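J.: got a sequence here, can you build the structure:
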Amino acid sequence: MVTRLPTPPQLDGWNHLYSGKVRDLYVPADGSDAHLLVVASNRVSAFDHVLEPPIPGKGALLTELSNWWFARIDVPNHLAGADSGAPPVPAEVADRATVTRRLEMFPVECVVRGALTGSGFAEYRRTGAVCGIELPAGLEDGDLLDAPIYTPAYKAPLGEHDENITFERSVELVGEEVATALRDTSLRIFAAARELAAQRGVVLADTKFEFGRDPRAAAPGPAGLVLADEVLTSDSSRYWDAAAYADTALPRAERLASFDKQIVRDWLSAHWDRSGEPPALPAEIVSQTRARYAELLERLTAA
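T.: All right, here's what the predicted structure looks like:
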């Protein structure tokens, strides 16, 4: 069960629609349905619980990084232009909110793995494969793959966990044309992003993308795909420091230290048995987590 979420703020020109663990969605107060206001909160979640206290500035850091990537990806995205006719972003959330087109989302989460780690490594140890894709024997946690692999997931209904699926199952869900476009577009974006990250001394290990279709427009691009949600942020991607990763003398945990909330997960794993409500995060864990988010943004976006 997810812990109770705080009451979202009232925003001029927008009505609250829905709150997830880390984001709040609003629709125009005038009743139009073409746009959404997506507000990235400072909330942090782990193990299906929203934790206390929040991470100061987290929403703004992730919004800035996502928008930076959107500007560098040659795929249509969900951001609404200034002349879209939507209400403006309220001043009190201006640094962590975006106005987007309202899309019909595909029920497939597009995961691309350039390295074998996390749940993918756990599955590989059990089966020798990830989402039905056979991999060479003898791979270790954190090994880079010869070529990135596409391992989609089914976006489960609210309150349920996403389910890893095969490409063939994604075809059954959305049809062959869309499934192929989702795969090929995701791999192409990942390849370009990984190259750019490498130029900044960062390894992009894996990520997830989400796509939709605008029912009001014939969107350009393969199968009318529109890139949506957040993109290539610390909350949707795993990044490693390239210098640390290359230093094989370091312990594996240091080589694979990611620029995200892994600090939070590690602390909770050491101080909570996952029964009842999780403990409050210490100030030093909050500070260290914010610093990791901020460092990734600075390293990627620096000229």
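J.: from now on I want contacts and neighbour counts done on CA atoms only, so please keep to that.
T.: Fine.
J.: can you tell me the SS state at A115?
T.: Put simply, A115 is strand when judged by DSSP: H, G, I helix; E, B strand; the rest coil.
J.: contacting residues around it?
T.: A115 makes contacts with G142, D143, L144, L145, P148, A205, D206, as judged by C-alpha atoms under 8 Å, 6 or more residues apart in numbering.
J.: what sits against the closest residue to it other than its chain neighbours?
T.: Closest residue to A115 in three dimensions, ignoring its sequence neighbours and counting by C-alpha to C-alpha, 6 or more residues apart in numbering: L144, at 4.1 Å. For L144, the contact set (C-alpha under 8 Å, 6+ apart) comprises G114, A115, L116, A205.
J.: contacts for stretch 127-142 next, please.
T.: For stretch 127-142, contacts defined as C-alpha under 8 Å, 6+ apart pick out 115-118, 120-121, 123-124, 151-152, 164-166, 256.
J.: who wins on neighbours among these?
T.: With neighbours taken as other C-alpha atoms under 10 Å, the top of the contacts of stretch 127-142 is P152, carrying 26 neighbours.
J.: please give me the structure for this one as well, since I'd like to look at both together:
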Amino acid sequence: MNPVVLQSELGDSSVPVRHGKVRDVYDFGDRLLFVATDRISAFDYVLPTGIPGKGEVLTRISQFWFDRLDVPNHFLSTDVSSLPLPDRTNLAALQGRSMVVRRTDVVPVECVVRGYLSGSGWAEYQKSGTVCGVQLPDGLKESSKLPEPIFTPATKAEEGHDENISFERMSELIGHDLSQRLRELSLKVYQQGVEYARSRGIIVADTKFEFGQIDGELILIDEVMTPDSSRFWPQDQYREGGSQLSFDKQFVRDWLLSSGWDRNSAPPSLPDDVVARTAEKYIEAFEKLTGTKF
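T.: Below is the predicted model:
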């Protein structure tokens, strides 16, 4: 496996770049270069330790979904040499973790779809019986399957935590018609993904989509149904009434909670065994979902 990449670079470039929690986005005018690093975040902090292969897993899973889902998307190619890259760019360091995509006018709202009651949704339900203002039936348990998937938007945050908002608040921010279109499209795409993942033995408990627009057409962008943007649960081990095993950063969260870290200061480095087990989970998710070896 290739060395861990915590930050990408394009030689002595003056290409504008934006660094997210995981992705570095380079601006080439009508096209963008998305580079998925091996950074990992937890509890709203980017950790100092990377997960080997993680960026490649996220890129290849997103490409898999872009090819499979029946929805317009921004993906163009994984051939980074199609861009006017600066001299001395290390192409080998970009291979496998990069996507060339179309530029869109990004919609500033996260489109979250939940099919099961977990995470912040479960916490809110226990207090009020709702999730993001959506009233749910009484008597649900942690990890219960919902009667039907629900759309629960959130504000986008470059740093820190995305904030859950109601559909009404989303409509105030971006307009009712666009909000309605996004809700319908998000539920449609989620259902497509859920049905396929189920055939591979994976429950997609919830997921987060991002959309942009090109000439008024909604375009699926960023990453799609990866272990970073979704809760993947093994179907054969699902049990209603508690937390579930997952194909993501479960080992990282568990270790951080037991480490004595106060979650208000710089996070500690991860031990080798936690890094290795987390890398295995990401790769397992890719192989189980796509049916191909990593």
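J.: give me the TM-score for this pair.
T.: TM-score for the superposed chains, counting by TM-score structural alignment, normalised by the length of the second structure: 0.89, backed by 282 aligned residues with a C-alpha RMSD of 2.4 Å.
J.: hang on, the earlier thing: show me which pair in the contacts of L144 of the first structure is furthest apart.
T.: Farthest pair in the contacts of L144 of the first structure (C-alpha to C-alpha) is L116 and A205. Separation: 8.1 Å.
J.: re earlier: now the residue nearest to A115 of the first structure: how far from I165 of the first structure?
T.: 22 Å (C-alpha to C-alpha, to the nearest Å).
J.: same question for D266 of the first structure.
T.: D266 of the first structure sits at a distance of 28 Å from I165 of the first structure (criterion: C-alpha to C-alpha).
J.: so which bits of stretch 9-18 of the first structure are buried?
T.: Buried residues in stretch 9-18 of the first structure, counted by 16 or more other C-alpha atoms under 10 Å: W14, N15, H16.
J.: which element is the nearest residue to the last one once chain neighbours are set aside on?
T.: The shortest distance from H16 of the first structure to any residue that is not its chain neighbour, by C-alpha to C-alpha, 6+ apart, is 4.3 Å, and that residue is Y26. Assigning secondary structure by DSSP states H and E places Y26 of the first structure in strand 23-28.
J.: one more: Y125 of the second structure?
T.: helix 119-128.
J.: next secondary structure after that helix?
T.: Toward the C-terminus from helix 119-128 of the second structure - assigned by DSSP H and E - lies strand 130-131.
J.: that next one vs the first structure, average offset?
T.: Here the mean offset of strand 130-131 of the second structure against the first structure after fitting is 0.3 Å, by mean C-alpha distance after the TM-score superposition for the first structure.
J.: assign M99 of the second structure to helix, strand or coil.
T.: For M99 of the second structure, the assignment made with three-state DSSP gives strand.
J.: just to revisit the earlier point, out of the contacts of A115 of the first structure, which is nearest to V231 of the first structure?
T.: D206 (11.8 Å).
J.: wait, L146 of the second structure sits on G115?
T.: Yes. Using C-alpha atoms under 8 Å, L146 of the second structure is in contact with G115, at 5.6 Å.
J.: more neighbours, those two?
T.: When L146 of the second structure and G115 are compared for neighbours, G115 comes out ahead with 23 against 16, by other C-alpha under 10 Å.
J.: list the contacts of that one.
T.: K145, L146, E148, P149, I150, V204, A205, D206.
J.: how close does the fifth one sit to R103 of the second structure?
T.: The span separating I150 of the second structure from R103 of the second structure equals 29 Å under the rule C-alpha to C-alpha.
J.: ok so, going back, looking at the contacts of G115 of the second structure, which are in strands?
T.: K145, L146, E148, P149, I150, V204, A205, D206 (DSSP state E).
J.: great, nothing more from me.
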